[in-house]
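Novice: give me the fold of what follows.
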Amino acid sequence: MSGIKITGENRLVLVTGRAHPALADEIARELGTELTHTDARTFASSEIYARYDDSVRGSDAFVIQSHTRPINEWLMEQLIMVDALKRASAKRITVVAPYYPYARQDKKGRGREPISARLVADLFKAAGAHRIMSVDLHAPQIQGFFDGPVDHLFAMPVLLKHFQEKLDPETLTVVSPDMGRVKVADIWSEKLGAPLAIIHKRRDPRVMNEVSVHEIVGQVEGASAFSSTT
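Specialist: Coordinates of the predicted model:
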């Protein structure tokens, strides 16, 4: 009998950028599969090139990239990899970004500022991504920046088990680094059975990477401080 047989099963393809290939290797190992090799290069002009050694046509592709320094290079590499998948006829493309790039720039604090987290979502969409997967977004509203599904995963279940085994609640204090993280810190405080403390800090928007601590609400003297932040 001639014709095309359709099984209805999607073929999983995992690809990774060069920021943290060891993480992608571990993900592939947990899934019982292998990474599709990517020929990724950086030219002398600093332009990035990416090509897949195997066919990805009709596949369910996941592009894994960590966004550490230099963040702009790794972001651009992931965008190029997504574009390559789109042009190679992948059926569905999921961006896997454990740390969402530019997540802290999720709103305008002053006039004439960008909302860079929204820009990144637009870039992923323009490149061809159908879905984004990330962990512990800086702010939940980032999910609404992307015109498509966003899988917002939480590290708490895994970390909670680890800290319950390693930390003594009798000598522990959960500390919120600012007022914006009080809700998250309160959850950790309840789960770990430890008291809560809050840092009152101020940040000068004109000075990068500097904060001033004005006071601490709660008892931290002699305690093991556990800071809840992302």
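Novice: rest of the way, CA atoms for contacts and neighbours
Specialist: Noted.
Novice: what helices and strands are in contact with the longest helix anywhere in the chain?
Specialist: Longest helix in the chain by number of residues (criterion: DSSP state H): helix 71-87. Counting contacts by 3 or more C-alpha pairs under 8 Å, 6 or more residues apart in numbering; DSSP states H and E, helix 71-87 packs against strand 48-52, strand 59-64, strand 92-97, helix 116-127.
Novice: let me have these in CSV, extended by distance to R202 and mean neighbour count.
Specialist: Listed next are the helices and strands packed on helix 71-87 as CSV, based on distance: least, C-alpha to C-alpha, whole Å; neighbours: other C-alpha atoms under 10 Å:
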stretch, distance to R202, mean neighbour count
strand 48-52, 39, 16
strand 59-64, 35, 22
strand 92-97, 29, 21
helix 116-127, 22, 18
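Novice: for comparison, sequence B:
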Amino acid sequence: MLYTGGAHPELAEEIAGHLRVTLGETNMRQFANGEMHCRYGESIRGADVFIIQTHGGMPVNDALMQQLIMIDAAKRASAKRITAVCPYYGYSRQDRKAEGREPITAKLVADMLTVAGADRVVSVDLHTGQIQGFFDQPVDHLTALPILIECCKTAGDVDDLVIVSPDAGGVKAAKRFANHLGADLAFVNKIRPKGVANTVEASNVIGNVAGKRCILLDDMIDTAGTIVAAAELLKAEGATEVWAMATHGVLSDPAIERLKNSVIEKVVITNTLPLPSEKQIDKIEVLSIASLVADAIHAVFEDQSVSEIFGGENQK
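Specialist: Purely as a prediction, here's the structure:
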């Protein structure tokens, strides 16, 4: 049985369509003081329940709280197994203590999902794969790379293509991407000013990009500061064309304005997060991950190997 909160119902409907099932009713409502309430519209006793909720499309705390409430309601309604499907996992960037007296909020979110009653978690392109270790139950960590790779293959000749990681931390994913396409690899050395959030300075490019078409690959685009700074540096180093590709289009302000005015010619993201109409610009192309998530849900439901179904390509 499939259910969704209010964060991204369009994606949940698409996933349900691939699975040929109907989304159930959660009857989610909000009280005058902002508290939320959920009551399932049918019996879920003994059912295999999948609760789809991306942590965005509304304030991230509201999206997360909705999912926790739906999980708790399912647990108390005697569901046999509860799987939290989080296409975008909130707080994933707070996965370690970079300085003293800081929280590890990605671990806190894992604990809350567990305590609420989730028996399993499905997510797409976690900020770091180590977040899987924050859970004591199974985590199916899917990747959208095959979808992005296919987009590159259909976009034209890849002979002069260079896959560029906007920082050293993303080199591993960029290398996998480049190997699939038979493309060259480069990365941008970046500096984050200490104590200043969402600010980045690109300093130099490691690798040859002169006369090449470059694709900047990242797991997410938030304020677009990193990706725009990297694109400007690539152009200065002689790149003929720059695209940006990412799984998660968070696109917090002032991302759209930055992308619109940047040297980036095309931005490719997936629909793990909704893209409101006011953020839809000609540069942005959205690819669907619904079939990917639907296949994972089907494998979990049938107690089949997720990695075998995807041939190891869609799971990390």
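Novice: ok so, going back, read off where the longest helix of the first structure ends up in the second structure.
Specialist: The alignment of helix 71-87 of the first structure onto the second structure (TM-score structural alignment) spans residues 60-76.
Novice: buried sites along the matching stretch?
Specialist: 60, 62-75 (16 or more other C-alpha atoms under 10 Å).
Novice: stretch 215-229 of the first structure too?
Specialist: With burial defined by 16+ other C-alpha under 10 Å, the residues of stretch 215-229 of the first structure counted as buried are I216, V220, S224, A225, F226, S227, S228.
Novice: and stretch 117-128 of the first structure, which stretch of the second structure?
Specialist: On the second structure, the counterpart of stretch 117-128 of the first structure by TM-score structural alignment is residues 106-117.
Novice: next one: P101 of the first structure from A126 of the first structure, what distance?
Specialist: Separation of P101 of the first structure from A126 of the first structure (C-alpha to C-alpha, to the nearest Å) stands at 16 Å.
Novice: oh, that last question was meant for M81 of the first structure, not what I typed.
Specialist: Where A126 of the first structure is concerned, M81 of the first structure sits at a distance of 13 Å (C-alpha to C-alpha).
Novice: repeat for Y49 of the first structure
Specialist: Here Y49 of the first structure is placed at a distance of 18 Å from A126 of the first structure (C-alpha to C-alpha).
Novice: how far off centre is the match of helix 71-87 of the first structure?
Specialist: 19 Å (C-alpha atoms, centre = their mean, to the nearest Å).
Novice: for stretch 161-174 of the second structure, how far is the first residue from the last?
Specialist: Using C-alpha to C-alpha, one end of stretch 161-174 of the second structure lies 12 Å from the other.
Novice: which residues of the first structure fall in helices?
Specialist: 21-31, 71-87, 116-127, 156-166, 182-192.
Novice: for V207 of the first structure, find the nearest of those helices.
Specialist: Smallest distance to V207 of the first structure across the helices of the first structure (C-alpha to C-alpha): 18.5 Å, for helix 116-127.
Novice: the closest one vs strand 92-97, what angle?
Specialist: Taking axes from the mean of the first three to the mean of the last three C-alpha atoms, to 10 degrees, helix 116-127 of the first structure and strand 92-97 form an angle of 150 degrees between their directions.
Novice: residue in the second structure paired with Q105 of the first structure?
Specialist: Correspondence of Q105 of the first structure to the second structure, assessed by TM-score structural alignment: Q94.
Novice: burial count for V158 of the second structure?
Specialist: 16 (other C-alpha atoms under 10 Å).
Novice: the first structure: which residue goes with that one?
Specialist: Aligning on TM-score structural alignment places V158 of the second structure opposite P169 in the first structure.
Novice: right, and that match touches E190 too?
Specialist: No: in this structure P169 of the first structure lies outside contact range of E190 using C-alpha atoms under 8 Å: 10.7 Å.
Novice: which residues are in contact with both of those two?
Specialist: Common contacts of P169 of the first structure and E190 (C-alpha atoms under 8 Å, 6 or more residues apart in numbering): none found.
Novice: which part of the second structure matches stretch 18-25 of the first structure?
Specialist: Counting by TM-score structural alignment, stretch 18-25 of the first structure sits on residues 6-13 of the second structure.
Novice: re the thing from before, and for M81 and A126 of the first structure, which residues touch both?
Specialist: In contact with both M81 of the first structure and A126: no residue, using C-alpha under 8 Å, 6+ apart.
Novice: now the helices and strands packed on helix 71-87 of the first structure in a markdown table, with distance to I142 of the first structure?
Specialist: A markdown table is the format used below for these (distance: least, C-alpha to C-alpha, whole Å):
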| stretch | distance to I142 of the first structure |
| --- | --- |
| strand 48-52 | 27 |
| strand 59-64 | 19 |
| strand 92-97 | 13 |
| helix 116-127 | 7 |
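Novice: circling back: which residues touch the match of Q105 of the first structure?
Specialist: P103, I104, T105, A106.
Novice: could I get the residues you listed as TSV with distance to A173 of the second structure?
Specialist: Output for those, formatted as TSV (distance: C-alpha to C-alpha, whole Å):
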residue	distance to A173 of the second structure
P103	27
I104	23
T105	24
A106	21
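Novice: tell me the two of the residues you listed that are most distant?
Specialist: Within the contacts of Q94 of the second structure, P103 and A106 form the most distant pair, 8.8 Å apart (C-alpha to C-alpha).
Novice: number of residues surrounding the closest residue to the match of V158 of the second structure other than its chain neighbours?
Specialist: Distance criterion C-alpha to C-alpha, 6 or more residues apart in numbering; nearest residue to P169 of the first structure, sequence neighbours excluded, is A194 at 5.4 Å. A194 of the first structure has 18 neighbours, counted by other C-alpha under 10 Å.
Novice: what residue of the second structure matches up with A194 of the first structure?
Specialist: By TM-score structural alignment, A194 of the first structure lines up with A183.
Novice: could you double-check that that match lies in contact with D157?
Specialist: No: counting by C-alpha under 8 Å, D157 is not a contact partner of A183 of the second structure; they are 10.5 Å apart.
Novice: next one: A299 of the second structure from L19 of the second structure, what distance?
Specialist: For A299 of the second structure, the distance to L19 of the second structure - C-alpha to C-alpha - is 11 Å.
Novice: go on, T154 of the second structure?
Specialist: As for T154 of the second structure, its distance to L19 of the second structure is 27 Å (criterion: C-alpha to C-alpha).
Novice: try Q53 of the second structure
Specialist: Taking C-alpha to C-alpha, one finds Q53 of the second structure at 17 Å from L19 of the second structure.
Novice: same deal with I206 of the second structure?
Specialist: Distance from I206 of the second structure to L19 of the second structure, by C-alpha to C-alpha: 44 Å.
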